[in-house]
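[1] Build the 3D model from these lines:
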Amino acid sequence: MFTGIIEAVGSITAINVNAQGARLVIDTNNLDMSDVKLGDSIATNGICLTVVDFDKSKNNGSYSADVSNETLQRTGFVNYKVGSKVNLEKAMLASTRFGGHMVSGHVDGVSEILAINNNGNSIEYWLSMPNELAHYIAEKGSVTIDGTSLTVNSLAENGSKGKFRLTIVPHTVKETIFAEYQVGSKVNIEVDLIARYLERLLTKNNDSEHATKSNISESMLAKAGFIK
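    Okay, the predicted model is just below:
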């Protein structure tokens, strides 16, 4: 589990493709690797990857991780190359301050940067809203972009061509890879974890094959303020 608060910006130093997918080597830059062990999880552009090897002898440190064909197909990794910068976050501890929102590191899809506009000292980004994910994205709700926990500022829904707006403050631009984005850039998107589970509960209640006696309903959720 992660929080979506980026700890460092690293870079890909090697991509070794194989029949099972690929093995990546990530230079961690200033990420603290002192407590990293084999088998630990590090969110790499929002994708939960398992450390299979690491090198702490370098000034910056590095780790290796395997990426399955499934991950390559469902994320933006197919567009990455040696030198690409990536957001990094180690798995959260029970004692970690929860600064973002619950992030699983299981990417739901890929979104495209449609427009980038300056707004005062901040930058507004408009991103495409994949049709199959649109119902999970809500104004003032949480979304994860390349591992960064962000708030959706507004929506512009138009059938299958919906989009949503993010307002990024200077600190976030400085501490993440947002400065690397251009119109047309592809980014990993993970929708809010709670929204996914709520949908599953509601769907299960309406599925005669898996009918339950749960008291959860759309009217109850609306009354409690979870949905509008």
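
[2] only C-alpha atoms for contact and neighbour calcs from this point on.
    Noted.

[3] Contacts for stretch 11-21 next, please.
    22-29, 66-69, 72, 81-86 (CA atoms under 8 Å, 6 or more residues apart in numbering).

[4] So among the residues you listed, which ones count as buried?
    22-29, 66-67, 85-86 (16 or more other CA atoms under 10 Å).

[5] So which of these belong to strands?
    Applying DSSP state E to the buried ones among the contacts of stretch 11-21, the entries found in strands are 22-27, 66-67, 85-86.

[6] Report the buried residues of the longest helix along the chain.
    The longest helix of the chain (DSSP state H) is helix 193-205. If you call a residue buried by 16+ other CA under 10 Å, then helix 193-205 has these buried ones: 193, 195, 198, 201, 205.

[7] Of those residues, just say which sits nearest to Met92.
    Leu193 (15.8 Å; CA to CA).

[8] In contact with that closest one, which residues are there?
    For Leu193, counting by CA under 8 Å, 6+ apart, the contacting residues are 102-104.

[9] closest to Leu127 among those?
    Val103 (19.4 Å).

[10] Thought Phe2 was touching the closest one, still the case?
    Yes - with contact defined as CA atoms under 8 Å, Val103 counts as touching Phe2 (4.9 Å).

[11] between those two, who's got more neighbours?
    Between Val103 and Phe2, counted using other CA atoms under 10 Å, the more crowded position is Val103 (29 against 26).

[12] Now Thr172. Nearest residue, chain neighbours left out?
    Phe178 (7.6 Å; CA to CA, 6 or more residues apart in numbering).

[13] State the distance from the one you found to Gly147.
    11 Å (CA to CA, to the nearest Å).

[14] run this one through as well so I can compare:
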Amino acid sequence: MFTGIITDRGEIVALERAPEGGDMRVRIACNYDPASIDIGASIACDGVCLTVVARGDSPRAWFEVQASGETQDKTNLSDWAEGHVINLERALKVGDELGGHIVSGHVDGMAEIVGMRDEAESTRFTFRAPASLGRFIAPKGSVALDGTSLTVNEVVDVPGGGCDFGVNIIPHTKVVTGWGVAQIGQKVNLEIDTLARYVARLAEAEQ
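    This next block holds a predicted model:
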């Protein structure tokens, strides 16, 4: 489990894809102490829960993860390349502060950045969610986007299904995450709020 509170900005320094949609192995440079990362530990990388398979500290701290073809198909990992900056969060420990909302690291789908505009010192991002996920997104609700816990400001239905929704990214968040280098047209990993999922399921059962 995670909270959606990003604890480091990682950088992809090596990436190897197996042919024909096989596994992908990624080395991610970070500021974590490698000695504190257990092999087999879970780290959310742009919101995707991945398992650590190796670690080291030369020439800088790093860890490696492996992603299946299925994970690549369902997330934006297929767009990853060397030099790409990603949001990192280590798994919750008992007693940790729950500062965002409960995030599983199991991505539901992808949203696309369709708008960005400055509002004072913050930036208002507009995302387009697919029809399969739009019904789970509500004003003042929570979503995890590339692993970041964010509050939805407004939701507008779009023709053909799905919705556009807006969030505000404050200056601090832009500095400590990858949102400072995000661009229009970029695909981001979307995980809907667990509570919204259960509310929708209960509503379906009552029909």
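
[15] picking that back up, select from the contacts of Leu193 of structure 1 every entry located in helices.
    Among the contacts of Leu193 of structure 1, no member falls in helices (DSSP H).

[16] could I get those as a markdown table with distance to Lys37 of structure 1?
    A markdown table is the format used below for the contacts of Leu193 of structure 1 (distance: CA to CA, whole Å):
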| residue | distance to Lys37 of structure 1 |
| --- | --- |
| Met102 | 23 |
| Val103 | 21 |
| Ser104 | 20 |
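
[17] Map the residues you listed onto structure 2 and name those still in contact.
    Retained in structure 2: 102-103, out of the contacts of Leu193 of structure 1 (criterion both residues aligned by TM-score structural alignment, their matches' CA atoms under 8 Å).

[18] Let me know the closest of the contacts of Leu193 of structure 1 to Glu7 of structure 1.
    The closest of these, once distances to Glu7 of structure 1 are taken by CA to CA, is Val103, at 14.3 Å.

[19] So the closest one versus Tyr136 of structure 1, what's the distance?
    14 Å.

[20] just checking, Ile6 of structure 1 touches Lys174?
    No - Ile6 of structure 1 lies out of contact with Lys174 (CA under 8 Å); the separation is 10.8 Å.

[21] Which one's more surrounded, those two?
    Neighbour count, other CA under 10 Å: between Ile6 of structure 1 and Lys174, Ile6 has more, with 26 against 11.

[22] Next up, the contacts around the closest residue to that one other than its chain neighbours.
    Spatially, and ignoring its direct neighbours in sequence, Ile6 of structure 1 is nearest to Glu89 (5.3 Å; CA to CA, 6+ apart). For Glu89 of structure 1, the contact set (CA under 8 Å, 6+ apart) comprises 2, 4-8, 42-44, 147.

[23] where exactly do the helices run in structure 2?
    Using DSSP H, helices in structure 2 cover 69-74, 131-134, 171-176, 194-206.

[24] any idea how far the residue nearest to the spatial centre of structure 2 is from Ala35 of structure 2?
    Closest to where the C-alpha atoms of structure 2 average out (CA atoms, centre = their mean) is Asp146, at 2.0 Å. From Asp146 of structure 2 across to Ala35 of structure 2, the span is 26 Å (CA to CA).

[25] ok, now Gly22 of structure 2?
    For Gly22 of structure 2, the distance to Ala35 of structure 2 - CA to CA - is 30 Å.

[26] One more: Leu77 of structure 2?
    From Leu77 of structure 2 to Ala35 of structure 2 the distance is 26 Å (CA to CA).

[27] Of the two, which one has the most company?
    Between Leu77 of structure 2 and Ala35, Leu77 has the larger neighbour count (other CA under 10 Å), namely 19 against 11.

[28] Now do the same contact list for that one.
    Counting by CA under 8 Å, 6+ apart, the residues that Leu77 of structure 2 touches are Thr71.

[29] Just give me the match in structure 1 for it.
    Aligned by TM-score structural alignment, Leu77 of structure 2 pairs with Phe77 of structure 1.

[30] still on that earlier bit, so for Phe178 and Gly147 of structure 1, which sits in the more crowded spot?
    Gly147 (32 against 18).

[31] residue contacts, that one?
    With CA under 8 Å, 6+ apart, Gly147 of structure 1 has these contacts: 4-6, 43-47, 87-89, 105, 188-189.

[32] Put together TSV for the buried residues of helix 193-205 of structure 1, with distance to Asp55 of structure 1 on each row.
    Output for those, formatted as TSV (distance: CA to CA, whole Å):
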residue	distance to Asp55 of structure 1
Leu193	33
Ala195	38
Leu198	41
Leu201	44
Asn205	49
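
[33] Tell me where structure 2 has strands.
    Going by DSSP E, structure 2 shows strands at 8-17, 24-29, 42-45, 48-56, 62-67, 85-90, 109-119, 122-129, 142-145, 148-151, 154-157, 163-169, 187-192.

[34] Output these as TSV; include the columns distance to Glu97 of structure 2.
    TSV is the format used below for the strands of structure 2 (distance: least, CA to CA, whole Å):
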stretch	distance to Glu97 of structure 2
strand 8-17	17
strand 24-29	25
strand 42-45	17
strand 48-56	19
strand 62-67	25
strand 85-90	13
strand 109-119	27
strand 122-129	25
strand 142-145	17
strand 148-151	14
strand 154-157	28
strand 163-169	21
strand 187-192	20
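
[35] Looking at those, which is nearest to Leu98 of structure 2?
    That would be strand 148-151 among those, by CA to CA, at 11.1 Å.
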